[in-house]
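>>> How does the following fold in three dimensions:
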Amino acid sequence: MNRQSPKSIVTDFQRAWNAHDADALAELFVKDADFVNVTGLWWTTKERIRKAHEFGFAHIFGSSTMNVGRTEIRMLGADHAVVHARVTVTGQHTPDGQLAEDRRTVFSFVVTRLHDEQGDYWRAVSAQNTDVVPGGPDTHVNSPDGQTAVRYRD
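You can find the predicted model right below:
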């Protein structure tokens, strides 16, 4: 693990996810962090992030595997960065226990550099996970019947 790279957040998140370890996952965040999941649920504080993932591993993602693809880092000065990563999760289960299709998302992390006796390391201040909608719609339109993916371009 390269603690000196902002990318360590993504690789360590993947490692914690694949171990289904909510405690290790939460340790990647500062105490007052924010996390917005793919459905817009917004968890504030490291402990709420831990509890949400603990539930997810127990009921939804207990046999899942996360694979990280393209990862980009944009430095915001010397001690802060935005990290984006394409992610595929396999092994999610539906509420009735059936295996769901693979889920593709883009993870966005805002990270800050911290320091301890072993040197510099990075922690997430904020994270957002965004579903990549199959078929590549331009956006969604809400109606009384629900949400529909739409294209505005040919």
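>>> hey, let's count contacts and neighbours off CA atoms from now on
Noted.
>>> my read: Val110 touches Val125, true?
Yes. Counting by CA atoms under 8 Å, Val125 is a contact partner of Val110 at 5.6 Å.
>>> who's more crowded, those two?
The residue with more neighbours, out of Val110 and Val125, is Val110; 24 against 20, by other CA atoms under 10 Å.
>>> where does the more buried one fall, helix, sheet strand or coil?
Here Val110 is strand, with the state taken from DSSP: H, G, I helix; E, B strand; the rest coil.
>>> compare with the first, here's sequence two:
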Amino acid sequence: MPASHDTAAVTAVLEALVAAWNEHDADAYGRLFTEDATYATYVGTLYQGRRDITESHRVLFTGFLKDTRLADEVVGIRFPGPDTAVVSGRGDTYKGRRPRRLGKVQTYTLVREADGTWRIAAFHNTRRKPLMEAVSFRFAPGLVPAADRA
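I've put the predicted structure just below:
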């Protein structure tokens, strides 16, 4: 069972990620990832390594995602080992008012590095498709996740 300070440390990394995004600070954003991290976007692009993640966000913050903010919501954190955390969540980018429903499902894998710092080793981002989800649930109710059946 993880110590509560591990949960707090992992949550702090995600809070720092949101803050770096909201400041459009690609360097601060990139420092939250391991040197060999992988980053899969919702459009299917796979970035490999901190440098690739940092530089791609430098471009995004001055282009497609200029002036956006990041919303992130942790759904759950589990620790498969003492130095590994898997975070399930929802997130989205926005301008103006924060969306009520976050349109992406995200998975972060964090590791505690030798210096004791938690960093993101892998990130995967998938866009939710509520209409397709509703249709599949209608025709195959067994597909509804257990958490949503309660």
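>>> still on that earlier bit, name the residues contacting each of Val110 and Val125 of structure 1.
The contact sets of Val110 of structure 1 and Val125 do not overlap (CA atoms under 8 Å, 6 or more residues apart in numbering).
>>> For stretch 69-83 of structure 1, give me every contacting residue.
With CA under 8 Å, 6+ apart as the criterion, stretch 69-83 of structure 1 contacts 6-7, 10, 84-88, 107-114.
>>> rerun at 7 Å
For stretch 69-83 of structure 1, contacts defined as CA atoms under 7 Å, 6 or more residues apart in numbering pick out Pro6, Lys7, His84, Ala85, Arg86, Val87, Ser108, Phe109, Val110, Val111, Thr112, Arg113.
>>> Let me know the closest of those to Pro137 of structure 1.
Taking CA to CA as the measure, Arg86 is the one of those closest to Pro137 of structure 1, at 17.5 Å.
>>> For that closest one, what is the corresponding residue in structure 2?
In structure 2, the residue matched to Arg86 of structure 1 (TM-score structural alignment) is Arg90.
>>> Leaving out sequence neighbours, find the closest residue to Thr44 of structure 1.
Using CA to CA, 6 or more residues apart in numbering and skipping residues adjacent in sequence, the residue nearest Thr44 of structure 1 is Asp34, 4.5 Å away.
>>> same check, this time on Val132 of structure 1
Thr105 (5.0 Å).
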